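**Student:** could you work out the structure for the sequence below:
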Amino acid sequence: MLVMKRTKVLLLLLIILFAFYSLIVEPNFAIIVVAVEVKLKNLPGDFNGYRIVHLSDTHFGEFHLKLRDDLVLSKVKEIKPDLIVFTGDIVSSKHSVEEAVDFIKKLASIAKVFIVLGNWDYSSGASKILLHKLCSLENVVVLVNNYAVVSRGKSSLYVVGVDDPYTRRSNLSKALENIPQNSTKILLAHSPQIIGEATGKVDLVLAGHTHGGQVVVPFVDPLFVPLPARYKKYVHGLFLVNGTYMYVNRGLGTSILPIRFFAPPEIAVIVLKKSGS
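**Tutor:** You can find the predicted model right below:
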């Protein structure tokens, strides 16, 4: 009888600890900075060592502590990036647009910000007002199936952005129109499933959407990855797919359930290197 009571107490404590860690600690305090070096053959020499901060999936409107946003801004400022990119799912609610725009405005005071939208930005009903407000910000560029030129020294590269592939809004052919074939192209897309049509057309893909699984049981595949079956392997990290690199970011926020477990929120620092340097 005593053993059973102790077992129940221990089980209750474990449940409380799991809830506290997954709801409060990991989503808000366990933000990690991941440095990723990507070597590109045709990278202009002027861009050797170029640092891109890659953020994704903040999901403003889902439960989180404001401290999370302050920590992210502080860490990004310390990194001193050359460029910041944001690969969608900015909000989960149209009522949180102002909060999200204020956060991005602060990011834009650190470095120029390039943004694409994700499925939640649309399903929340926030896309129109979000686009309007983001496009009015200084030092912020929203890419919707188009591109922008980034210059450094006497060289340039192309930042290409497609609308959300998960909801079939992407048009990569349109986005790549008029870009010189041999130029360096970095593609921003919310969902990694864009890799199916991006290989051989761009040098690097930066994506999010998966949350790294969000809830991961050690030594077991993530419980849920919102991707078509053939793309479920692209949960998190750097991949080389038929000559094209892709980095999938775990993102910063949560969706459906306001918890993270063994899938800490991340800030990725993509360091471009010229192959052979």
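**Student:** only C-alpha atoms for contact and neighbour calcs from this point on.
**Tutor:** Fine.
**Student:** where do the strands of this structure begin and end?
**Tutor:** Applying DSSP state E to the chain gives strands spanning 32-40, 51-55, 83-87, 113-116, 140-142, 146-152, 155-161, 185-188, 204-207, 237-241, 244-248, 266-274.
**Student:** tell me the buried residues in the first one?
**Tutor:** Of the residues in strand 32-40, those buried by neighbour count under the rule 16 or more other C-alpha atoms under 10 Å are 33, 36, 38-40.
**Student:** adding distance to Thr184, write the residues you listed out as CSV.
**Tutor:** Below are the buried residues of strand 32-40 laid out as CSV (distance: C-alpha to C-alpha, whole Å):
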residue, distance to Thr184
Val33, 25
Val36, 18
Val38, 13
Lys39, 12
Leu40, 8
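**Student:** out of those, who's nearest Ser92?
**Tutor:** Distance to Ser92 across the buried residues of strand 32-40 (C-alpha to C-alpha) is lowest for Val33, with 23.7 Å.
**Student:** re the thing from before, so which of the strands of the chain is the most surrounded?
**Tutor:** Of all the strands of the chain, strand 204-207 carries the top mean neighbour count, a mean of 29, counting by mean count of other C-alpha atoms under 10 Å.
**Student:** show me what it is packed up against.
**Tutor:** The contact analysis (3 or more C-alpha pairs under 8 Å, 6 or more residues apart in numbering; DSSP states H and E) places strand 204-207 against strand 185-188, strand 244-248.
**Student:** and the angle for the last one with strand 51-55?
**Tutor:** Translated: strand 244-248. In terms of direction (axes from the mean of the first three to the mean of the last three C-alpha atoms, to 10 degrees), strand 244-248 departs from strand 51-55 by 50 degrees.
**Student:** relative to Gln214, which of the helices and strands packed on strand 204-207 is closest?
**Tutor:** strand 244-248 (13.2 Å).
**Student:** tell me how far that closest one is from the chain's mean position?
**Tutor:** Mean-position distance between strand 244-248 and its chain equals 12 Å (C-alpha atoms, centre = their mean, to the nearest Å).
**Student:** name the helices or strands packed onto it?
**Tutor:** Applying 3+ C-alpha pairs under 8 Å, 6+ apart, one finds that strand 244-248 makes contact with strand 204-207, strand 237-241.
**Student:** and this one, so I can compare the two:
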Amino acid sequence: MENGILNYRLKLKRLLKFIPKFRPITTILILPILLFYAYFIEPNWIEINSIHLTLPHLAQEFNNYRLVQISDIHISKWMTQKRLNYVFQLVNAQKPDLIVLTGDFVSRRQQRFIPLLQNTIGQLNAPDGKIAVLGNHDYWSDPEGVDQALTTNQIQNLRNAVTQISRGKAKLYIAGVDDVMVGQHRLDRVINNLPHDGAAILLAHEPDFADTSVKTHKFDLQLSGHSHAGQLRIPFVTPPVLPILGRKYYAGLYDLGEMKLYTNRGIGMTGFHLRFNARPEITVFTLDAGSRELGVGD
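**Tutor:** You can find the predicted model right below:
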């Protein structure tokens, strides 16, 4: 037994001596592969995320309603017309009843790409229309220019406003707050214009605003973007870099009691044009009335 323990210790000692020499070699071999994947593969590998969601106040007339969300397109030199066309074709292929876009159409100080936005986004198509809110990057470039690009293409930009979708006498309300980070939001104005009947969905670019919106007891669901899920995410670890107002609810579905929140991972990127374990996303919601439990991908 003693010899066995001594032999084990000797092997362990040799292994520990080897590890410091091995790590740099491993890094040299693996790092280029990871960078290749994070730059060339994952940013182009769009996930279609299908979610069945029950909204307690949704009228039966809206059962199986298909709502598609995209967010954070961040048009830039990287986000070319070819890429945009591909994204918008994927959205249309989901056969949405309604398309919502939750901000950051262009990146900071990249207003020269607004004409590209205006010339491509019109191909989005849904029978109940297209509804948007602006994000912080839109305000850091040219918010009025982005607004014009949207409205020219029949996309309704909700700036602290409410609109409605009808199925006979039944209503589904879509509300939108203008960007929270830059202080343009007026939730009180939204609440004052929100009727009491029917389900209500809030579009808010920054997901952490949910801690405020849930306290109003007015919304069944908040849809947000902003965080890109951190863009670079080590598995099982909170992303090391997350934006203000996107650190608490940075990706996916959250149940906040009276209200659910979904944070879309976005399509484009900021900073380094890299994504790792944070694939770009198109979210397809199938909305149901009644008491069925929510589920992802059922």
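**Student:** for Leu11 of the first structure, find the nearest of the helices and strands packed on strand 204-207 of the first structure.
**Tutor:** strand 244-248 (35.4 Å).
**Student:** in the second structure, what stretch matches the closest one?
**Tutor:** Under TM-score structural alignment, strand 244-248 of the first structure corresponds to residues 259-263 of the second structure.
**Student:** stretch 193-210 of the second structure corresponds to what range in the first structure?
**Tutor:** The aligned range for stretch 193-210 of the second structure in the first structure is 178-195, by TM-score structural alignment.
**Student:** what's the longest helix in the first structure?
**Tutor:** Selection of the longest helix in the first structure by residue count, based on DSSP state H, yields helix 2-20.
**Student:** about what we covered before: got a markdown table for the helices and strands packed on strand 244-248 of the first structure, with distance to Val140 of the first structure too?
**Tutor:** Converted to a markdown table, those look like this (distance: least, C-alpha to C-alpha, whole Å):
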| stretch | distance to Val140 of the first structure |
| --- | --- |
| strand 204-207 | 18 |
| strand 237-241 | 26 |
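**Student:** what is the end-to-end distance of stretch 113-125 of the second structure?
**Tutor:** 22 Å (C-alpha to C-alpha, to the nearest Å).
**Student:** thinking again about what came up before, okay, the helices and strands packed on strand 204-207 of the first structure in a markdown table with distance to Asn119 of the first structure next?
**Tutor:** Output for these, formatted as a markdown table (distance: least, C-alpha to C-alpha, whole Å):
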| stretch | distance to Asn119 of the first structure |
| --- | --- |
| strand 185-188 | 14 |
| strand 244-248 | 16 |
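**Student:** most centrally placed residue in the first structure?
**Tutor:** In the first structure, the C-alpha nearest the mean C-alpha coordinate belongs to Ser56, at 2.5 Å (C-alpha atoms, centre = their mean).
**Student:** ok, now which ones touch Ile48 of the second structure?
**Tutor:** 281-284 (C-alpha atoms under 8 Å, 6 or more residues apart in numbering).
**Student:** 7 Å instead?
**Tutor:** 281-283 (C-alpha atoms under 7 Å, 6 or more residues apart in numbering).
**Student:** need the counterpart of it in the first structure.
**Tutor:** Aligning on TM-score structural alignment places Ile48 of the second structure opposite Val33 in the first structure.
**Student:** please list all residues in contact with the spatially closest residue to that match that is not a sequence neighbour.
**Tutor:** The shortest distance from Val33 of the first structure to any non-neighbouring residue, by C-alpha to C-alpha, 6 or more residues apart in numbering, is to Ile267 (4.8 Å). Shown in contact with Ile267 of the first structure (C-alpha under 7 Å, 6+ apart): 32-34, 53-55.
**Student:** try it again with 10 Å
**Tutor:** 31-35, 53-56, 72, 75-76, 249-252 (C-alpha atoms under 10 Å, 6 or more residues apart in numbering).
**Student:** so what corresponds to it in the second structure?
**Tutor:** Per TM-score structural alignment, Ile267 of the first structure is aligned with Ile282.
**Student:** how close does its match get to Ser71 of the second structure?
**Tutor:** The gap separating Ile282 of the second structure from Ser71 of the second structure is 8 Å, by C-alpha to C-alpha.
**Student:** any common contacting residues for the two?
**Tutor:** Going by C-alpha under 10 Å, 6+ apart, residues that sit against Ile282 of the second structure and also against Ser71 are 264-267.
**Student:** neighbour-wise, which one of those leads?
**Tutor:** Neighbour counts for those (other C-alpha atoms under 10 Å) peak at Gly266, which has 31 neighbours.
**Student:** so that one is in contact with Gly252, correct?
**Tutor:** No: if you go by C-alpha atoms under 10 Å, Gly266 of the second structure and Gly252 don't touch, sitting 11.1 Å apart.
**Student:** hey, what's in contact with both of those two?
**Tutor:** What both Gly266 of the second structure and Gly252 touch, as defined by C-alpha under 10 Å, 6+ apart, is the set 224-225, 229, 283.
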